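*Asks:* Okay, sequence plus prediction incoming.
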Amino acid sequence: MSKRDYYEVLGVDKNASAEDIKKAYRKAARQFHPDVNKAPDAEDKFKEAKEAYDVLSDDQKKAQYDQFGHVDPNQGMGGMGGQDFGGFGDIFDMFFGGGGGGRRNPNAPQRGNDLQYTMTIEFKEAVFGKETDIHIPRTESCDTCHGSGAKPGTKPETCGVCHGSGQQEVVQNTAFGRIVNRRVCSSCNGQGRIIKDKCGTCHGSGKVKKQRTIHIKIPAGVDDGAQLRVSGEGEAGTRGGPPGDLYVVIRVKSHEFFEREGDDIYCEVPLTFVQAALGDEIEIPTLTEKVKLKIPAGTQTDTYFRLKGKGVPRLRGYGQGDQHVKVVVVTPTSLSEDQKDLLRQFGKESGEHTHEQNQSIFERMKKAFLGD
């Protein structure tokens, strides 16, 4: 099944800024995260969005994707005319018989693979930051052979078949010219070298699996779906190459009282009918403390009040967001007879809820819908 266009996955165009791409990914991550979306395809869509963001948020990968799409320009061009051509250099060899470039040196240092670790934290840990240790299983360079794969006191030998190139060549002279067909060397499996006496610890691979403890600093203000890069903590490189990086993906648990939108915090507070009608001063919990909030007389339900600077610390910048308090007027459900009498008296004096008034309202509605 062919992959969807990464821009289509995130719902942005090719001219989208890095910030727009990030916002689109965060929106998709919140929508399709398996912890909150139980649809059968939610996890696949979440992974699809993650893959798209990993490419489009990296300038080098994005440039490569914009030029080549999902095709890896470094892959071989297998299947062309039933022959396996090793790369662009081999295409020139095929038609012109030259020794074009494009060969990879199998003995050159290679960077290790990147790793990804998903970490779930509490709501307030995301707000205020956190330092913790995580345990990562990864491959590391073998301490016994120092990554060579050879038994101590010995060293790998250059392959006598491919002479260190990692490829075997079959030359054919045809009516169209000289064709050079390259394949992975069957003697050394493309490594360019042979290890006769293998290391007893890593069995010739040069790498071993280990559990590594890594100290992580989560910055204050990090949001769900954020990705922290820990340089050099990925898989070990090959033949002296640098290690890859570790990417820690943050998942933030929901809070029972607060909701977050960007750097702002939202909460809902109940008011009694008396408080809303007469006004009051109530106590509101914030992320750090309790503060007083003045409710003016005549406040209606669903009214919002802003507590400036009581939101989340800004991850890139100074200051904090705001806290928005929504008040909801709660209708009492259990009234004593005295309370009911008082409300009836109130309704009578204010002209509310009388039979005559209800009739007049009904008549006005009838006229509005049916005409005179």
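*Replies:* Cool, the structure landed.
*Asks:* CA atoms for contacts and neighbours, from now on please.
*Replies:* Fine.
*Asks:* What is the burial count for residue 265?
*Replies:* By other CA atoms under 10 Å, 21 other residues sit near residue 265.
*Asks:* Is it in contact with residue 322, as I believe?
*Replies:* Yes - the pair residue 265 / residue 322 is scored as a contact, 6.3 Å apart, by CA atoms under 8 Å.
*Asks:* Would you mind giving the secondary structure of residue 311?
*Replies:* Following DSSP: H, G, I helix; E, B strand; the rest coil, residue 311 is assigned to coil.
*Asks:* Mutual contacts of residue 265 and residue 322, please.
*Replies:* Residues touching both residue 265 and residue 322 by CA atoms under 8 Å, 6 or more residues apart in numbering: 310-312.
*Asks:* residues contacting the residue nearest to residue 286 when sequence neighbours are not counted?
*Replies:* Nearest residue to residue 286 in three dimensions, chain neighbours excluded: residue 310, at 6.6 Å (CA to CA, 6 or more residues apart in numbering). Going by CA under 8 Å, 6+ apart, residue 310 touches 265, 286-287, 320-323.
*Asks:* now residue 193: how far from residue 139?
*Replies:* Here the distance between residue 193 and residue 139 works out to 21 Å (CA to CA, to the nearest Å).
*Asks:* should've said residue 10
*Replies:* 33 Å.
*Asks:* Compare the two (neighbour count), which wins?
*Replies:* A side-by-side neighbour count of residue 10 and residue 139, using other CA under 10 Å, places residue 10 first with 24 against 20.
*Asks:* The more buried one reaches residue 22, doesn't it?
*Replies:* No - counting by CA under 8 Å, residue 10 does not reach residue 22; the two are 9.3 Å apart.
*Asks:* second one coming, line it up with the first:
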Amino acid sequence: MKDPYEILSVARDAEPADIRKAYHRLAKKLHPDLNPGDKEAESRFKEAASAYDLLSDPEKRRRFDSGEIDASGAEKPPERYYRDYAAEAGPGYRYENQSGYADFMDNDDFLAEMFRRQARRARGADAHYRLAVDFLDAVNGATKRISLPEGGSLDVAIPPGLQDGQILRLRGKGGAAPGEGDPGDALVEVSINPHPFFTRHGDNIHLDLPVTFGEVVLGAEIKTPTPTGPVMLKTPKGSNTGTVLRLKGKGAPRRNGRGDLLVKLRIVAPMEPNAELEAFLASWAPANYDPRRDMKP
């Protein structure tokens, strides 16, 4: 949300009276009953009402200024997994407090009635959750279930290609409205668990693939994992450690297809002693072969 001080066009050290005057000025200009059918005016009025509700309450204003809550009045979430965390949606909503309408009710019956109607139509509060998903579920898509702290559960559809830190909005799954308005939304921030051998960079996925001496010197077809299942990868004859092979369309989904899987070959010597290999290497003395020739001073 926008900064409430900016919405009301007041300084951060503004006095309560100045905040009230700024809100009155905007409300008389933007109220939906005075601007029937004007969606922009209605949206700006809701922003102004929310901003005034926060700044007119000394405790809310103090907590916002100190960074304890955001501009919507919601607690800023701690760094925990979703099993331990869900912001308190509560039965109320930031428009539930009608203190911001008090001056109008005292001085202007017409505006007071409009504000009462607006309060009845206020939507419920948004609920905030965090959800950790596996790497391949984020790439390929899945459905995950959140256990809610107040009981029950919430099914979350993970769209294919989801990025770490994205927030999914589940409309109507938040707190109930205090009056006749619609329920709030559930906002689910997704964190992606690391994969043991895949890493993601944009729409491309990277893989370090262990290979033998023979598979790079002679060339081979190697069964290679991809996010959508194993495929046969052909290593060109004369490949080496660091050679990168591209599997097109085997990366993360995007709007016009999928990214690529970039496979970097990595030669791995046998872990156990091998007499046959040792005998061969002892007798192998290729001419003009010096892997450290570029490191000579």
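*Replies:* Everything's here; your move. On a predicted model such as this, the values are computed, not experimentally measured, just so you know.
*Asks:* Now the TM-score, please.
*Replies:* The pair, once superposed, lands on a TM-score of 0.59 when counted by TM-score structural alignment, normalised by the length of structure 2; 215 aligned residues with a CA RMSD of 3.9 Å.
*Asks:* returning to what we had before: what does the residue nearest to residue 286 of structure 1 align to in structure 2?
*Replies:* By TM-score structural alignment, residue 310 of structure 1 lines up with residue 250 in structure 2.
*Asks:* Same question for residue 129 of structure 1.
*Replies:* Mapped onto structure 2 by TM-score structural alignment, residue 129 of structure 1 lines up with residue 141.
*Asks:* ok, the residue positioned nearest the centre of structure 2 to residue 189 of structure 2 distance?
*Replies:* Nearest to the geometric centre of structure 2 sits residue 166, at 1.7 Å (CA atoms, centre = their mean). As judged by CA to CA, residue 166 of structure 2 and residue 189 of structure 2 stand 6 Å apart.
*Asks:* before we move on, what about residue 200 of structure 2?
*Replies:* The spacing between residue 200 of structure 2 and residue 189 of structure 2, counted by CA to CA, is 19 Å.
*Asks:* what's the answer for residue 24 of structure 2, then?
*Replies:* To residue 189 of structure 2, residue 24 of structure 2 is 36 Å away according to CA to CA.
*Asks:* Neighbour count for those two, which is higher?
*Replies:* Using other CA under 10 Å as the criterion, residue 24 of structure 2 and residue 189 rank with residue 24 on top: 20 against 17.
*Asks:* you'd agree the more buried one is in a strand?
*Replies:* No - the assignment for residue 24 of structure 2, made by three-state DSSP, is helix rather than a strand.
*Asks:* Quick one: residues contacting it.
*Replies:* Here residue 24 of structure 2 is in contact with no residues (criterion: CA under 8 Å, 6+ apart).
*Asks:* can you pull out the helices in structure 2?
*Replies:* Taking DSSP state H, the helices of structure 2 run over residues 4-8, 16-30, 39-55, 58-65, 102-107, 109-120, 135-140, 213-217, 275-283.
*Asks:* Out of those helices, which is closest to residue 234 of structure 2?
*Replies:* Checking the helices of structure 2 against residue 234 of structure 2 by CA to CA gives helix 213-217 as the closest, at 9.3 Å.
*Asks:* so that closest one matches what in structure 1?
*Replies:* Under TM-score structural alignment, helix 213-217 of structure 2 corresponds to residues 273-277 of structure 1.
*Asks:* Going by neighbour count, which residues of that stretch are buried?
*Replies:* Buried residues in stretch 273-277 of structure 1, counted by 16 or more other CA atoms under 10 Å: 273, 275-277.
*Asks:* Now do the same for residue 7 of structure 1: its match in structure 2.
*Replies:* With TM-score structural alignment as the matching criterion, residue 7 of structure 1 is left without a partner in structure 2.
*Asks:* ignore the last one, residue 298 of structure 1
*Replies:* Structural alignment (TM-score structural alignment) places residue 298 of structure 1 against residue 238 in structure 2.
*Asks:* how many neighbours does its match have?
*Replies:* 12.
*Asks:* now residue 113 of structure 1
*Replies:* 18.
*Asks:* That one maps to what in structure 2?
*Replies:* In structure 2, residue 113 of structure 1 lands on residue 125 (TM-score structural alignment).
*Asks:* Test my guess that its match contacts residue 184.
*Replies:* Yes - between residue 125 of structure 2 and residue 184 a contact is recorded at 4.8 Å, counting by CA under 8 Å.
*Asks:* okay, and the common contacts of the two?
*Replies:* Among the neighbours of residue 125 of structure 2, those also in contact with residue 184 (CA under 8 Å, 6+ apart) are 174-177.
*Asks:* Closest to residue 268 of structure 2 out of those?
*Replies:* residue 174 (52.5 Å).
*Asks:* What separation is there between the closest one and residue 51 of structure 2?
*Replies:* Applying CA to CA to residue 174 of structure 2 and residue 51 of structure 2 gives a distance of 21 Å.
*Asks:* higher neighbour count, those two?
*Replies:* residue 51 (27 against 23).
*Asks:* Let me know whether that one touches residue 7 as I believe.
*Replies:* Yes - assessed by CA under 8 Å, residue 51 of structure 2 is found in contact with residue 7 at 6.9 Å.
*Asks:* Quick one: the strands in structure 2, in order.
*Replies:* Taking DSSP state E as the test, the strands found in structure 2 are 127-133, 142-147, 153-158, 167-170, 186-192, 198-201, 204-211, 220-224, 231-235, 244-247, 253-254, 257-258, 261-267.
*Asks:* Which strands or helices does the first one pack on?
*Replies:* Using 3 or more CA pairs under 8 Å, 6 or more residues apart in numbering; DSSP states H and E as the contact criterion, the neighbours of strand 127-133 of structure 2 among helices and strands are strand 186-192.
*Asks:* quick revisit: want to throw the buried residues of stretch 273-277 of structure 1 into JSON lines with distance to residue 333 of structure 1?
*Replies:* Output for the buried residues of stretch 273-277 of structure 1, formatted as JSON lines (distance: CA to CA, whole Å):
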{"residue": "273", "distance to residue 333 of structure 1": "12"}
{"residue": "275", "distance to residue 333 of structure 1": "16"}
{"residue": "276", "distance to residue 333 of structure 1": "17"}
{"residue": "277", "distance to residue 333 of structure 1": "18"}
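*Asks:* Now for residue 267 of structure 1, how many residues are close by?
*Replies:* Residue 267 of structure 1, neighbours per other CA under 10 Å, totals 18.
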